[in-house]
Structures are given as structure tokens and as C-alpha cells.
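>>> After the sequence you'll find the predicted model.
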Amino acid sequence: MNKHKAIATPTKTKEILNKYGFSFKKSLGQNFIIDVNILTKILEKAEVTKEVGVIEIGPGMGALTEQIAIHAKQVVAFEIDQRLAPILEETLMEYDNVSIVYQDVLEADVASIILEHFEVGQKVKLVANLPYYVTTPILMKLLMARLPLASITVMIQKEVADRMAATPNTKSYGSLSIAVQYYTEASVVLHVPKTVFMPQPNVDSAVLHLEIRDKPLVEVNDEDFFFDLVRACFGQRRKTLRNNLVRHFTDEYTKEALEIKLQEANIDGTRRGESLSIQEFADLANVFSG
């Protein structure tokens, strides 16, 4: 551990906020972490070591960035809020293994930035306290881009973490669970109280760990169609698969034609979407797009 007082404490955070007259922007979902133990736990769950390169999104005033810099080989952080530039310059000045990219990660060419900053063959992981309002778009963009990431470990809203890691026949299981698990092995590794944030969010938080798969969990003929079909099957959760499919494919297939597709996939149309495994969804999608 380094000599100076960590950023992630209530006093140090308030001191920096006051010094720079910084005010939180609600629209950017800014909630800074003020507990070093939580940050250390996140890095343990992510298995960050001195050989690993790390990408961070939304460094804020650098509380997590600092801990990553101490434990990893190097860190590249994306920050959308230019107002934080002078703060980050001060808080991270003694770390020469940190680069800040002032860009919205949703618009950035992350693949090029990885190539530019990390060595070929180096293990790169994503570790972040994500702004809650854009968690899903950010994670889906990164997963669909098939970036050379080994894993993703993120602090997000507990409810979203539960949905991403959910299994069939549970309330949280839905199209998001399938989209995330198609690319990764997902698990919720830590629950985090509201008290470790400034300002405190109104929702509970959790750390989600995604281990990137070498290849998608199931084989599908047409990925876009597969995800579209999955969303359709969860269109109205209380309705049967048959009803959701009839509603979705109303212009393309008759009820009878859909019934034949379900039979071909060996799936009972009276079941609900939440009872199907990802493999069953793949089988059904492949019957349509075979």
C-alpha cells in the first residue's frame, strides 16, 4: 500500500470536493466510493495482479483508479466528465501507469485503445464502478464488440446484477440474462451497502463478475435473430411462448406455422419464456433461421 491517505475515505473525498468546488451531476449518475475495503475486495474478485492491464469506466475522482494503479500493471480509464480533469491530475499524479481518456465509452473505439495501450497477448480486464443509468448499454456494447478482455468486474445496481446472472425459472431471468450469459459466465460476487457511496444512491448495489467465454455458450445460425426471438418470448412474461410468438410474428407466420416450428424444436408452446434454457432458445431460433 502506498504512503499517502487513500482517496476513498469520507474526509479525503469531501476535502477534494470542497477544494475544487465540485458538484455531482445527477444526469451522469455520479456516486463516488468512500470505502477502501470495498475497492480492495473488488480487485480481489477481479483477480487483478501486477501482470494485468485494466480498463476502467467512470473513474470519478480516482478512488478505484488509485487502487487499480497500485495492484495492476497499468490502467486506462474512460471519463465523460471533463470537470474531473484537474481533480484526477492531482489525485493520480504519483502513478505513472495511469492514462485517462476523456471520452464517452459508448462512442469510443475501445478496441483501438486496447491495442494502443496494452501489449499484445497481455491479459486485459475491465474493472469499474459503472454509472447505473447506462450499465446495460455499456456492458452490451463491450460484449458484442468481442473485445480481447479476459473478464469484467463491475459495481452495478443489485437488481441489474441479479438479472444478468439469473438462471431459468427465477423472477430475474429474462432476455438480459441470456444476452449476458451467451458471451460470459456471470456471477454476483459481492453485495454492497449504500453507505459506501457519496452521495448515497437510492438503490442497492452489487459486484457482478463476468468471465468472458472463448466462444458463445450456444451455436446459433443468426445472432441478431436469436436475440430478437429471445426478447419476443419475454414480451409479456405472464403469457405463454405460443402467445408471445403469435404476437411477435403476426405478419410473417400463421398460428399453425408457429406450432410446427415449436414442435420441430421439441418445445411445448404452453411454457413461458422464463422456463427455457439458453440452449432451448438456440434450438428454437435455429429452427426459424435454419
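Yep, it's here.

>>> From now on I want contacts and neighbour counts done on CA atoms only, so please keep to that.
Will do.

>>> Distance of residue 238 relative to residue 190?
31 Å (CA to CA, to the nearest Å).

>>> Run through the helices of the stretch 101-250 of the chain in chain order.
110-117, 135-144, 158-164, 175-183, 223-233, 241-248 (DSSP state H, counting those that start in this stretch).

>>> Which positions within the second one qualify as buried?
So that's helix 135-144. 135-136, 138-139, 142-143 (16 or more other CA atoms under 10 Å).

>>> what about residue 22, how many residues close to it?
13 (other CA atoms under 10 Å).

>>> Confirm that it sits in a strand.
No: Residue 22 is assigned coil when assessed by DSSP: H, G, I helix; E, B strand; the rest coil, not a strand.

>>> who's in contact with it?
The neighbours of residue 22, taking CA atoms under 8 Å, 6 or more residues apart in numbering as the test, are residue 83.

>>> picking up where we left off before, with neighbour numbers in mind, choose between residue 238 and residue 190.
When neighbours are counted by other CA under 10 Å, residue 238 and residue 190 differ, and residue 190 comes out ahead with 17 against 12.

>>> which residue packs closest to that one, ignoring adjacent ones?
Among residues not flanking residue 190 along the chain, residue 207 sits closest, at 5.0 Å (CA to CA, 6 or more residues apart in numbering).

>>> can you tell me how far that neighbour sits from residue 124?
Computed as CA to CA, the residue 207 to residue 124 distance reads 18 Å.

>>> Over to residue 187?
For residue 187 relative to residue 124 (CA to CA), the value is 19 Å.

>>> Between the two, which is the more surrounded one?
Neighbour count, other CA under 10 Å: between residue 187 and residue 124, residue 124 has more, with 25 against 18.

>>> Distance of the most far-flung residue of the chain relative to its centre relative to residue 229?
Centroid-distance maximum for the chain: residue 256 at 39.6 Å, with CA atoms, centre = their mean. Between residue 256 and residue 229 the computed distance is 18 Å (CA to CA).

>>> Alongside the first one, take a look at this:
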Amino acid sequence: MNSPIPDALLGPADVRELAAALGVRPTKQRGQNFVIDANTVRRIVRTAGVRPDDVVVEVGPGLGSLTLALLEVADRVTAVEIDDVLAAALPATIAARMPERADRFALVHSDALQVRELPGPAPTALVANLPYNVAVPVLLHMLDTFPGIERTLVMVQAEVADRLAAAPSSKVYGVPSVKANWYAEVKRAGAIGRNVFWPAPNVDSGLVSLVRRSEPLATTASKAEVFAVVDAAFAQRRKTLRAALAGWAGSAAAAEAALVAAGVSPQARGEALTVEEFARIAEAAPDRGTAAAPRKDPEEQQR
């Protein structure tokens, strides 16, 4: 492991000076809150278990606070940044503050939700301070697009962290909980105070650890088929599965038949089911492969 480089990381004064020089003000539209505490970014890297042979992808690097801490340890870091000004400035920041590691850094100037490939070796880890407004869609997209990502640690709004790591039957268990669990074992990995950000957000932040399943979920149903059942079940979460899945199955009777075949009570509700149970329901779908999922509520992705 490389030794930490004195003064290479960004402190509060460094962040504000960089932002002022670039004419940057963090925007709510893009969920930007810059980390200004070096101890916090090093803690994130430690918690993520980043190794010297890791190829890390970071989404939303901003001014480079976490990027520099990742470069202290990882073999390579690829940062995905949508903001024009921030993307243009980040390589120069890396070159100035950590020149001996600059050749280990790559920048992709793009919306993370549109990224389908990355330069260099395939990523083995995802570590990011995700923009609050798109955290769940970005996380799921990256896990789906880059199957080589074995370990993930993301900092998100505390409420979103709770939802991602929730267990069945908890009050906040929902679409993000089930879909994240399709890919990985998910758990809360700590809390982050508001005072380490500039500007300080109005919400608390949390760390979420995701370790990819060593073997894919054992099911004959595809991810799309399983996710269609999940979306239908939580679109009307107060209803029993018999009623909630009626549109998905074609009728309440067909939904009940699929549930019984899957060994799930038709009177159960979506928030009580594991991802494995959703997969069994998908396997029992009438006219499998042709059942249509209802229109998804965009806000449900954050629930």
C-alpha cells in the first residue's frame, strides 16, 4: 500500500479555493455537496476495503476530495463526472497534487446513467459520494453494467442508505432494497456528519456496503422478469400481492395462481418478501415472458 502523501488531500480551504478559481457553486439540481475533510475520505477508503490491486470507479468526483484518497491506495481510479467545469478541472488537480499517481487516473466526462464502458481494466470496486437525487438509479446501473465490481461503498442520504440496507418486513423495505439485494449482500457501514460537507446538507448521510453475490441468484427467471414483479408489488404496496400483481399477471386469479405456485401467500404484501421469493413468483408467471409490468412510479426508485 502506498503511504499517505502529506498535504495531497483537499482540506476546507483547498476546496473553497478550487471552487472559487473555477467559479463553481455546488448545485442542488445535481445534488452536489463537496467533502472538505481529509479524515472522512480516508475513512471511506478504509471502510471500502480498497486494495493496492483494485481498479476503482468513482461517480461524481466533484473537486477530487475522494479521488485523491482513492489514488493513495488503489492501482487505478476512473472518475465519471457529468459537470463540464468539474470534469475539465479534475485532471489538473490530480496532476498538481499527486503527480506520481496521475498516470493511474482516468476521467470519463459523462452522465453515469449513460456509461456503458470505461477505459482501461474492468473496475473491481465502486466507491462514491453519490449525488442524492440519482443515487439509487446510478448504483443499480453501475452494478448491472460492470459485473466485475465485487465491492461497493457509497455515501448517500441516510434515508436512502436505510432503504437500501433494509430487511424484509421493515418499514423502509422497498424497491431499492430488493433490487440491490439481487446483486449483492447489502449492509449499513456507518454514518457521516453534515459538517464534513460544503455546503452542509440539510440531511444526514450514510455509508452503504455492497458485496456482490459470489454466485448469481439461483433462478430461471431473468433480472427483467424479477424486477417487473418487484415494481408491480410495490406500486401498490398497501394491497395484498393478489391484488397488486393482478395487472402484471393479467387478473387477480392469475396472480393468485402464480403466488400459490411460488409458495407465497396471496394475502402477503411485497414488503414481506425476499428477492428469492420474488424470483419464484417470476418463474411462475402466466405466459412467462409476455406478462406486462405496470408503469413504474419514478419516485418509487428512491423509496
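Yes, it's here. This one's a predicted model, so the numbers in the text were calculated from it and none came from an experiment.

>>> care to give me the TM-score?
Overlay of the two chains. TM-score (TM-score structural alignment, normalised by the length of structure 1): 0.89; 279 aligned residues with a CA RMSD of 2.0 Å.

>>> I'd like to know how many residues surround the nearest residue to residue 11 of structure 2 once chain neighbours are set aside.
Distances taken as CA to CA, 6+ apart place residue 36 nearest to residue 11 of structure 2, at 5.2 Å, with adjacent residues excluded. Per other CA under 10 Å, the neighbour tally for residue 36 of structure 2 reads 24.

>>> Per the alignment, residue 36 of structure 2 pairs with which residue of structure 1?
Under the alignment (TM-score structural alignment), residue 36 of structure 2 pairs with residue 34 in structure 1.

>>> still on that earlier bit, out of the helices of the stretch 101-250 of structure 1, nearest to residue 57 of structure 1?
helix 135-144 (9.3 Å; CA to CA).

>>> who does that closest one touch, helix- and strand-wise?
Using 3 or more CA pairs under 8 Å, 6 or more residues apart in numbering; DSSP states H and E, the elements in contact with helix 135-144 of structure 1 are helix 175-183.

>>> what about the helix it packs on, how far off from structure 2?
Aligned to structure 2 and superposed, helix 175-183 of structure 1 gives a mean residue distance of 1.0 Å (mean CA distance after the TM-score superposition for structure 1).

>>> Stretch 111-129 of structure 1: which residues count as buried?
114, 118, 123-129.

>>> Take those residues and write them to JSON lines, including distance to residue 59 of structure 1.
Below are the buried residues of stretch 111-129 of structure 1 laid out as JSON lines (distance: CA to CA, whole Å):
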{"residue": "114", "distance to residue 59 of structure 1": "17"}
{"residue": "118", "distance to residue 59 of structure 1": "19"}
{"residue": "123", "distance to residue 59 of structure 1": "21"}
{"residue": "124", "distance to residue 59 of structure 1": "17"}
{"residue": "125", "distance to residue 59 of structure 1": "15"}
{"residue": "126", "distance to residue 59 of structure 1": "12"}
{"residue": "127", "distance to residue 59 of structure 1": "10"}
{"residue": "128", "distance to residue 59 of structure 1": "8"}
{"residue": "129", "distance to residue 59 of structure 1": "8"}
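
>>> what's the farthest-apart pair in the residues you listed?
118 and 129 (21.4 Å).

>>> Report the secondary structure state of the residue lying closest to residue 132 of structure 2 once chain neighbours are set aside.
With CA to CA, 6+ apart as the criterion, residue 132 of structure 2 has its nearest non-adjacent residue at 5.3 Å, and that residue is residue 31. For residue 31 of structure 2, the assignment made with three-state DSSP gives coil.

>>> One more: the one 10 residues further on?
Under three-state DSSP, residue 41 of structure 2 falls in the helix class.

>>> what about residue 18 of structure 2, which helix or strand?
Following DSSP states H and E, one finds residue 18 of structure 2 within helix 12-22.

>>> check the fit of that helix onto structure 1 and give the mean distance.
Helix 12-22 of structure 2, aligned to structure 1 and superposed, deviates on average by 2.0 Å (mean CA distance after the TM-score superposition for structure 1).

>>> so where is that helix in structure 1?
Aligned using TM-score structural alignment, helix 12-22 of structure 2 spans residues 10-20 in structure 1.

>>> For that stretch, what is the distance to the chain centroid?
Distance of stretch 10-20 of structure 1 from the chain centroid (CA atoms, centre = their mean, to the nearest Å) equals 29 Å.

>>> hmm, who's touching that stretch?
With CA under 8 Å, 6+ apart as the contact definition, stretch 10-20 of structure 1 has outside contacts at 5-7, 23, 34-35, 87, 198.

>>> same thing with stretch 39-57 of structure 1?
By CA under 8 Å, 6+ apart, stretch 39-57 of structure 1 touches 33, 64-65, 67-68, 71-79, 105, 118, 122-130, 151-153, 189, 207, 209.

>>> In PyMOL, select just the buried ones from those.
Restricted to buried positions by 16+ other CA under 10 Å, the PyMOL selection for the contacts of stretch 39-57 of structure 1 reads:
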select buried, resi 33+64+65+67+68+71+72+73+74+75+76+77+78+79+105+118+123+124+125+126+127+128+129+130+151+152+153+189+207+209
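
>>> The contacts of stretch 39-57 of structure 1 in strands, which ones?
For those, the ones inside strands are 33, 74-78, 124-129, 151-153, 189, 207, 209, with DSSP state E as the criterion.

>>> Just to check, residue 238 of structure 1 is in contact with residue 272?
Yes: with contact defined as CA atoms under 8 Å, residue 238 of structure 1 counts as touching residue 272 (7.2 Å).

>>> What residues sit buried inside the helix holding residue 18 of structure 2?
Buried-residue list, helix 12-22 of structure 2, by 16+ other CA under 10 Å: 15-16, 19.

>>> With stretch 200-217 of structure 2 instead?
Those would be 201, 205-212, 217, for stretch 200-217 of structure 2 by 16+ other CA under 10 Å.

>>> Name the member of these with the shortest distance to residue 223 of structure 2.
So of the buried residues of stretch 200-217 of structure 2, ranked by how close each gets to residue 223 of structure 2 (CA to CA), first place is residue 217, at 9.6 Å.

>>> got a list of what the closest one touches?
By CA under 8 Å, 6+ apart, residue 217 of structure 2 lies in contact with 182, 276.

>>> Could you measure from it over to residue 142 of structure 2?
18 Å.

>>> now swap in residue 220 of structure 2 and tell me
Using CA to CA, residue 220 of structure 2 is found at 23 Å from residue 142 of structure 2.

>>> cool, residue 62 of structure 2 as well?
Residue 62 of structure 2 sits 18 Å away from residue 142 of structure 2, going by CA to CA.

>>> Okay then, goodbye and thanks.
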